[in-house]
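**Q** any chance you could fold what I've pasted below:
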Amino acid sequence: MNGEESTAGIEAVPYNMADAWARATGHLVKSAVEVNRAALAAYGLTDSERTSGGPSVAYARPEWELHREAAEEGVLTVGDRISFSKTLTDEDVAAFADVSGDTNRLHLEEGFAEESRFGDRIAHGTLVSGLISAALARLPGLTIYLSQDMTFLAPAYIGDRLTATIEVVDDLEDNKYILSTNVHNESDKQLIKGEAVVLIDPIPDTD
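**A** This next block holds a predicted model:
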């Protein structure tokens, strides 16, 4: 959020990625190596990730949902669509506030948020738009973000089940693509509409 914001009642939290991961995963970690191990241990490639669309560069959790519509497996063409769904939890919002430094009371304090135009706490807009990046990570290949235009249409509340849907709308050649990027809640209300340009590289061979 822009502008001067009151931080009354909010304890100053240092920017510390290790602490954020520890809270998000429930592990007490002591070093960067332990952070990486804890993070990787919390995820695993599901059967759908392993068998749909070829090799994946993204990890998954059982409560996340992934749907692909592709003309040809492992090949990106105009009309291909990917949807990624997850529920935004209080832990997600708290961890994002800690890591990003965006401790706006609108996201963290019930009483404060109830007096706002939203009537309740809402998730950070950047956290919500991050689901678009999650969907892009499921494209066949190694996705590199080149640009993203978006408009925020409505807020997401804590506990909302959100779905980010991306669709290839143009092939720019040289492995560059334009995609529509949209986020809806469980009531099919559109929260974000936008357009991204990505570059797709081959997946590095680490075997």
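**Q** only C-alpha atoms for contact and neighbour calcs from this point on.
**A** OK.
**Q** quick check: which element contains residue 162?
**A** Residue 162 belongs to strand 161-173 when assigned by DSSP states H and E.
**Q** tilt between the helix or strand that comes right after that strand and strand 161-173?
**A** Using DSSP H and E, the helix or strand that follows strand 161-173 in sequence is strand 176-185. Strand 176-185 and strand 161-173 are oriented at 170 degrees to each other (axes from the mean of the first three to the mean of the last three C-alpha atoms, to 10 degrees).
**Q** for stretch 103-123, how far is the first residue from the last?
**A** Stretch 103-123 has an end-to-end distance of 11 Å (C-alpha to C-alpha, to the nearest Å).
**Q** would you mark the buried spots in it?
**A** Along stretch 103-123, these residues count as buried under the neighbour rule (16 or more other C-alpha atoms under 10 Å): 103-109, 113, 120-123.
**Q** run the chain-centre distance for it.
**A** From the chain centre to the centre of stretch 103-123 is a distance of 21 Å (C-alpha atoms, centre = their mean, to the nearest Å).
**Q** equivalent analysis for stretch 9-23, please.
**A** For stretch 9-23, the distance to the chain centre is 20 Å (C-alpha atoms, centre = their mean).
**Q** what's the end-to-end length of that stretch?
**A** The first-to-last residue distance of stretch 9-23 comes to 20 Å (C-alpha to C-alpha).
**Q** with stretch 114-131 instead?
**A** Using C-alpha to C-alpha, the end-to-end distance of stretch 114-131 comes to 26 Å.
**Q** who's in contact with it?
**A** 84-85, 88, 93, 96, 106-110, 113, 152, 155-158, 163-164, 183, 192 (C-alpha atoms under 8 Å, 6 or more residues apart in numbering).
**Q** can you do 7 Å?
**A** With C-alpha atoms under 7 Å, 6 or more residues apart in numbering as the test, stretch 114-131 has contacts from 93, 106-110, 113, 155-158, 164.
**Q** quick one more, to check against the first:
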Amino acid sequence: MFDSAMRANRAAIEAFSPPADGSDEATPPAADAEDRIDPGEDLAEWTSEVHVDGEPTVGDTVRFSKTLSEDDVDRFAAASGDTNPLHLDEEWAEETRFEGRIVHGTLVAGLISAALARFPGNVVYLSQDLEFRAPVRIGDRVTAEVTIVEALGDDRYRLRTVVDGGDTRIIDGEAVVLIDSSA
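**A** As a prediction, this is how the structure comes out:
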């Protein structure tokens, strides 16, 4: 248990440490060209559905699905600094109410943002309310669905935001976004 927590802490420290050359500006390691994700393209393990015709309107829906892997959890912990053993240490997590590791709630909620990125135009989050209803296990496939429920004017929209895993509602929420469809 201690070793895995230490590995997670070291990864988080490395991710947020200043460079060894003493410069003030931290620069993340450059990703190899094959590791970069092209905007507008889905990876093979992602699935998305876009039900939008033209200008955004009430009823438009976008879905984004992904299986959340151990690598996703480890990378999120390193990027965010959230090294809670509930997410990183199986032995420790087995003794909790969840009886094993679960995926970070914020990582799961991030799939809502992934769905928003598939709306035509430029989408800017203005607010998001979430209710976490069920945990997600490493290896679970989850689907975020965002649906426009109200046009607020000035290119702003109120959305219903949910994340489901099979027959289980994981997250229920509501967001307000700006959709600049001319972008």
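**Q** where does the TM-score land?
**A** TM-score for the superposed pair, counting by TM-score structural alignment, normalised by the length of the second structure: 0.84. Supporting figures: 169 aligned residues with a C-alpha RMSD of 2.1 Å.
**Q** picking up where we left off before, tell me which two of the buried residues of stretch 103-123 of the first structure sit farthest apart.
**A** Taking C-alpha to C-alpha as the measure, those span a maximum distance of 15.6 Å, between 103 and 120.
**Q** tell me which residue of the second structure matches up with residue 109 of the first structure.
**A** Alignment of residue 109 of the first structure against the second structure is given by TM-score structural alignment, with residue 89 as its counterpart.
**Q** residue 64 of the second structure against residue 45, yeah?
**A** No: contact criterion C-alpha atoms under 7 Å: residue 64 of the second structure and residue 45 do not qualify, at 10.8 Å.
**Q** which one of the two has more residues nearby?
**A** The neighbour comparison of residue 64 of the second structure against residue 45 (other C-alpha atoms under 10 Å) goes to residue 64, with 24 against 9.
**Q** quick one: contacts for the aligned partner of residue 60 of the second structure in the first structure?
**A** Using TM-score structural alignment, the equivalent of residue 60 of the second structure in the first structure is residue 80. Each residue near residue 80 of the first structure by C-alpha under 7 Å, 6+ apart is listed here: 69-71, 167-168.
**Q** ok, now with 10 Å
**A** For residue 80 of the first structure, the contact set (C-alpha atoms under 10 Å, 6 or more residues apart in numbering) comprises 68-72, 139, 166-169, 179.
**Q** same question, residue 88 of the second structure
**A** By C-alpha under 10 Å, 6+ apart, the contact set of residue 88 of the second structure is 1, 4-5, 7-8, 70, 73-74, 77, 82, 100-104.
**Q** from those, pick the one nearest residue 178 of the second structure.
**A** Closest to residue 178 of the second structure out of the contacts of residue 88 of the second structure is residue 104 (26.6 Å), distances taken as C-alpha to C-alpha.
**Q** contacting residues for residue 135 of the first structure?
**A** The contact partners of residue 135 of the first structure, by C-alpha under 10 Å, 6+ apart, come to 58, 66-68, 81-85, 163-167, 181.
**Q** next step: the contacts of residue 88 of the second structure restricted to helices.
**A** Members of the contacts of residue 88 of the second structure lying in helices (criterion: DSSP state H): 4-5, 7-8, 70, 73-74, 77.
**Q** follow-up on the earlier one: separation between the match of residue 109 of the first structure and residue 8 of the second structure?
**A** 9 Å.
**Q** what sits in contact with each of the two?
**A** Joint contacts of residue 89 of the second structure and residue 8 (C-alpha under 10 Å, 6+ apart) are 2, 83.
**Q** find the centremost residue of the second structure, please.
**A** residue 110 (2.0 Å; C-alpha atoms, centre = their mean).
**Q** what residue of the first structure matches up with that one?
**A** In the first structure, residue 110 of the second structure lands on residue 130 (TM-score structural alignment).
**Q** am I right that that match is in a strand?
**A** No: Residue 130 of the first structure is assigned helix when assessed by DSSP: H, G, I helix; E, B strand; the rest coil, not a strand.
**Q** now do the helices in the first structure.
**A** Along the first structure, counting by DSSP H, helices occupy 17-25, 32-41, 47-51, 90-100, 105-108, 110-114, 125-136.
**Q** how about CSV for these, with distance to residue 200 of the first structure added?
**A** Output for the helices of the first structure, formatted as CSV (distance: least, C-alpha to C-alpha, whole Å):
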stretch, distance to residue 200 of the first structure
helix 17-25, 28
helix 32-41, 24
helix 47-51, 18
helix 90-100, 27
helix 105-108, 34
helix 110-114, 41
helix 125-136, 10
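**Q** for residue 199 of the first structure, find the nearest of those helices.
**A** Using C-alpha to C-alpha, those put helix 125-136 closest to residue 199 of the first structure, at 10.5 Å.
**Q** how much does the closest one stray from the second structure?
**A** Taken against the second structure, helix 125-136 of the first structure registers an average deviation of 0.3 Å after superposition, with mean C-alpha distance after the TM-score superposition for the first structure.
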